[in-house]
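> coords below, sequence missing:
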């Protein structure tokens, strides 16, 4: 089912449970004041709040399209928690991450998607490939699928590497209309035989108004921290225009994906 106006809950971090060392940004499992566990992405880690912005936008776009994403929440962390953490690296991370961070509901017992073992139909594969071309997600390869099987259903995770234009400092208008050449490495590309059908449906769903409502979720403090020389309003406008331009010219990345797929099969 396609969601309407996106809304995110806010929780308070009450306990640091364990680090997830496989992530470059040192995510961790935490407990919140609602007694649920979340995978926390820290604003003080790695490339900072831009990773959180990408995770938020990509996740809520995917949810709007009807794909399965763990619930995303705003998770406020008090840096005083660092006092009880014996690991110095984690201490520094907690100190640097005071304020609003991003949490994703922890899917306990989920297993990593394996393209050899798990069968995905052409419709779902095409939808996921289309999404990743839109958000320029370079991190859905056979080496690192960033997908989980949970209760026999496929869930998408870890979109912090998406929207990489905001790291480059290059002209975002130009990048919004570039083909996504990294699609050639997408783990689901061989099964994605219905890209045109996905494109036709998803373009009608992701209207400029829908994109603006998703972009409006980004906290001003994240935007001000990520782009200190710009106002939050201008930075928000940049994300909205990048995505709406990319959707309007989606035939560019659909054609690139089809070309890459033909080279595989």
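Received the coordinates, thanks. Note that the structure is a prediction, hence the values are computed from the model and not measured. Residues are numbered from 1 along each chain as shown.

> can we go C-alpha only for contacts and neighbour counts from here?
OK.

> now residue 101, nearest residue through space, not along the chain?
For residue 101, ignoring the flanking residues on the chain, the nearest one in space by CA to CA, 6 or more residues apart in numbering is residue 75 at 5.0 Å.

> residue 127: which element?
Applying DSSP states H and E as the criterion places residue 127 in helix 122-134.

> now that helix: buried residues?
Using 16 or more other CA atoms under 10 Å as the burial criterion, the residues of helix 122-134 that qualify are 122, 124, 125, 126, 127, 128, 129, 130, 131, 132, 133, 134.

> residue 261 versus the fifth one, what's the distance?
For residue 127, the distance to residue 261 equals 14 Å [CA to CA, to the nearest Å].

> who's in contact with residue 168?
With contacts taken as CA atoms under 8 Å, 6 or more residues apart in numbering, residue 168 has no neighbouring residues.

> residue 9 versus that one, what's the distance?
From residue 168 over to residue 9 (counting by CA to CA), the distance is 31 Å.

> ok, structure two:
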């Protein structure tokens, strides 16, 4: 098993905001010379959205799906001082520290289910992964998928793991399936769910899951409003994912019935 290796990059230039995103992400330049879409820790859902984005992205990559490189990005306090827009100024001020960047895919277009097709096994993997991570935001209204170089790229997993917004009840989610899969943008193209499930079981072994969770920055797991420690939260994420995988047959049936 290849361990994941996440690079850490410093932001050297704020290029432009992406106003189509509710959390106001931005295109920034890193000290490595590349452009990234930066997701801010100071945005609405805060560090929990970054955690969901990170876990979802790295699990998708482990399944062989196309995902832009994810990097940790250091933002210092100099950017907010030169930003004239007050909303962006506040966002930059509250986001000093470690944020999450996705490699910017220049020329990528938003996936449109009316004009684009996806091969059945890829569609099925995306559908089942979103069932596993409880991603409520991959619908026809907001696909959170890109087409780049004629391939499907998975982005924006920040609305996943919604149980972590209330840690006191997280164990209640262990016994649930994911009925909202009925709204998934790729559901109709996901005609190989059983094959995808077999692949997922082979690829998302506990060691892979543990490796992903162990790479979440400690700082992102600290929250005065939560009684759980960062170690407790890591254990909970691993238990949640392994429990979901143990009942992948139920998730397959649920998605098949929804189709």
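Perfect, thanks for sending it. Only a predicted model underlies this, so the values are computations on that prediction, with no experimental measurement involved.

> so after superposing, what's the score?
The TM-score (TM-score structural alignment, normalised by the length of the second structure) is 0.96; 259 aligned residues with a CA RMSD of 1.3 Å.

> for residue 63 of the first structure, what is the corresponding residue in the second structure?
Residue 63 of the first structure maps onto residue 61 in the second structure, with residues paired by TM-score structural alignment.

> tell me the SS of its match?
With DSSP: H, G, I helix; E, B strand; the rest coil as the basis, residue 61 of the second structure sits in helix.

> how about the nearest residue to it, chain neighbours excluded?
Counting by CA to CA, 6+ apart, the residue nearest residue 61 of the second structure is residue 67, at 5.9 Å.

> which residue ranges form the strands in the second structure?
8-17, 26-30, 35-39, 70-75, 97-103, 109-110, 145-148, 151-154 (DSSP state E).

> Provide the aligned range in the first structure for the first one.
With the alignment judged by TM-score structural alignment, the segment of the first structure matched to strand 8-17 of the second structure spans residues 10-19.

> hmm, back to that, and the helix holding residue 127 of the first structure, which stretch of the second structure?
Under TM-score structural alignment, the match for helix 122-134 of the first structure in the second structure covers residues 120-132.

> buried set for stretch 78-91 of the second structure?
So for stretch 78-91 of the second structure, counting by 16+ other CA under 10 Å, buried means 79, 80, 88, 89, 91.

> ditto for stretch 27-35 of the second structure
The neighbour-count check on stretch 27-35 of the second structure (16+ other CA under 10 Å) flags 27, 28, 29, 30, 35 as buried.

> where does it end up in the first structure?
The alignment of stretch 27-35 of the second structure onto the first structure (TM-score structural alignment) spans residues 29-37.

> how far off centre is that stretch?
Distance of stretch 29-37 of the first structure from its chain centroid, counting by CA atoms, centre = their mean, to the nearest Å, is 21 Å.

> before we move on, what about stretch 54-66 of the second structure?
Taking mean C-alpha positions (CA atoms, centre = their mean), stretch 54-66 of the second structure and its chain are 8 Å apart.

> can I get the strands of the second structure in a markdown table with distance to residue 195 of the second structure?
Putting those into a markdown table (distance: least, CA to CA, whole Å) gives the following:
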| stretch | distance to residue 195 of the second structure |
| --- | --- |
| strand 8-17 | 36 |
| strand 26-30 | 37 |
| strand 35-39 | 33 |
| strand 70-75 | 28 |
| strand 97-103 | 29 |
| strand 109-110 | 27 |
| strand 145-148 | 22 |
| strand 151-154 | 19 |
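
> most packed of those strands?
Most buried of the strands of the second structure, by mean neighbour count (mean count of other CA atoms under 10 Å): strand 35-39, with a mean of 24.

> and the contacts of that one?
Strand 35-39 of the second structure is contacted from outside by 23, 25-30, 50, 73, 99-104, using CA under 8 Å, 6+ apart.

> mean shift between that strand and the first structure?
Averaged over the aligned pairs, strand 35-39 of the second structure sits 0.4 Å from the first structure after superposition, using mean CA distance after the TM-score superposition for the first structure.

> just give the closest residue to residue 242 of the second structure, not the sequence neighbours.
Setting aside the residues directly before and after it, residue 242 of the second structure is nearest to residue 206 in space (CA to CA, 6+ apart), at 6.8 Å.

> burial of the counterpart of the one you found in the first structure, as a residue count?
By TM-score structural alignment, residue 206 of the second structure lines up with residue 208 in the first structure. Residues contacting residue 208 of the first structure under the criterion other CA atoms under 10 Å number 18.

> I'd guessed residue 201 of the second structure sits against residue 244; true?
No: using CA atoms under 8 Å as the test, residue 201 of the second structure is too far from residue 244 to be in contact (10.9 Å).
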